[in-house]
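Engineer: Got a sequence here, can you model it:
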Amino acid sequence: MATFDYADMQATAHELIEEFGQAGAVKRVTPPDPVYGGDPVPVEYTAKLVPMTYDQRYIDGTTITTADRQIYISSVGLAIVPTVGDVIAAGGVEYHVIAADPNNYDGVTNVVFIVQGRIAA
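Structural biologist: The predicted structure follows:
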């Protein structure tokens, strides 16, 4: 029985995002050292991404609002895995990550990152 090639799917997702997406960034704030203190340090990771409006059938006004975006982020070359608490910058708009899915089906290859972004206020 043949195994599925997740690296090939990752490459396909990357090609589509490269072609139809835009440049953006994933911002993560590193907390201060618990012993020495200091200030939180924001770190920005450049990414290729595609922000898309949710289909109307998924919008319930609470979990997913009309202002939320489903953001597809290429996993190729991204040094981090986007998680809740990160901020995604896309098209001059910043989105807080509400939910994140790395689409890692084999436990090794992150095919594409799909996050729910809510406009940062």
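Engineer: switch to C-alpha atoms for all contacts and neighbour counts from now on
Structural biologist: Will do.
Engineer: Quick one: residues in contact with the lengthiest strand in the chain.
Structural biologist: The longest strand of the chain (DSSP state E) is strand 41-53. Applying CA atoms under 8 Å, 6 or more residues apart in numbering, the contact partners of strand 41-53 are 17-18, 20-32, 68-74, 77-80, 90.
Engineer: let's see this one next to it:
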Amino acid sequence: MATFDYPRLRITAKNIITKFGQSGAIKRTTPPDPIFGGDPTVTSYPAELVPMTYDQRYIDGTNILTSDRQIYISSVGLAIVPQVGDIATTGGVDFHIINMDPYNFDGIVNVVFVCQGRVAS
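Structural biologist: I've put the predicted structure just below:
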């Protein structure tokens, strides 16, 4: 039985996101050193993203708000794995990542990252 080619699917997802998405960034804040103190450090990682509006049937006003976006992030060339607490910046808008789902079907290859982003105020 043949195995599925997840690296190829990853490239296909990247091509679709590049075609229909936009350049953006994932920003991660590193807290100050607990002993020496200092300021938090914000590091920005370039990314290709597609922010999409949630279908009306998923918006419940509690877990998913009308202003939330489902953000598809290409895993190709991304230096980090997005996580809850990061900020996705796309189209001049900052979104707090409040939920994250890595599409990693075989446990090895991250095909694409799908995040729930809430507008940062």
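Engineer: What value does the TM-score take for this pair?
Structural biologist: Taking TM-score structural alignment, normalised by the length of the first structure as the basis, the two superposed chains have a TM-score of 0.97; 121 aligned residues with a CA RMSD of 0.7 Å.
Engineer: hmm, back to that, please pick the buried ones from the contacts of strand 41-53 of the first structure.
Structural biologist: 17-18, 21-22, 24-28, 68-74, 78, 90 (16 or more other CA atoms under 10 Å).
Engineer: Among these, which lie within strands?
Structural biologist: Per DSSP E, these map to strands at 22, 24-28, 69-74, 90.
Engineer: Throw the residues you listed into TSV and include distance to Val112 of the first structure, thanks.
Structural biologist: Output for those, formatted as TSV (distance: CA to CA, whole Å):
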residue	distance to Val112 of the first structure
Gln22	15
Gly24	15
Ala25	15
Val26	14
Lys27	18
Arg28	19
Arg69	16
Gln70	12
Ile71	10
Tyr72	7
Ile73	6
Ser74	5
Ala90	17
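Engineer: now, which of those sits nearest Tyr36 of the first structure?
Structural biologist: Arg28 (20.2 Å; CA to CA).
Engineer: list the contacts for that closest one?
Structural biologist: 42-44, 85-87.
Engineer: list the ones among those residues that the second structure also has?
Structural biologist: Compared against the second structure with both residues aligned by TM-score structural alignment, their matches' CA atoms under 8 Å, the contacts of Arg28 of the first structure retain 42-44, 85-87.
Engineer: now the helices for the second structure?
Structural biologist: In the second structure, the helices defined using DSSP state H lie at 6-20.
Engineer: Is Pro82 of the first structure in contact with Ala99, as I believe?
Structural biologist: No. Assessed by CA atoms under 8 Å, Pro82 of the first structure is found out of contact with Ala99, at 9.3 Å.
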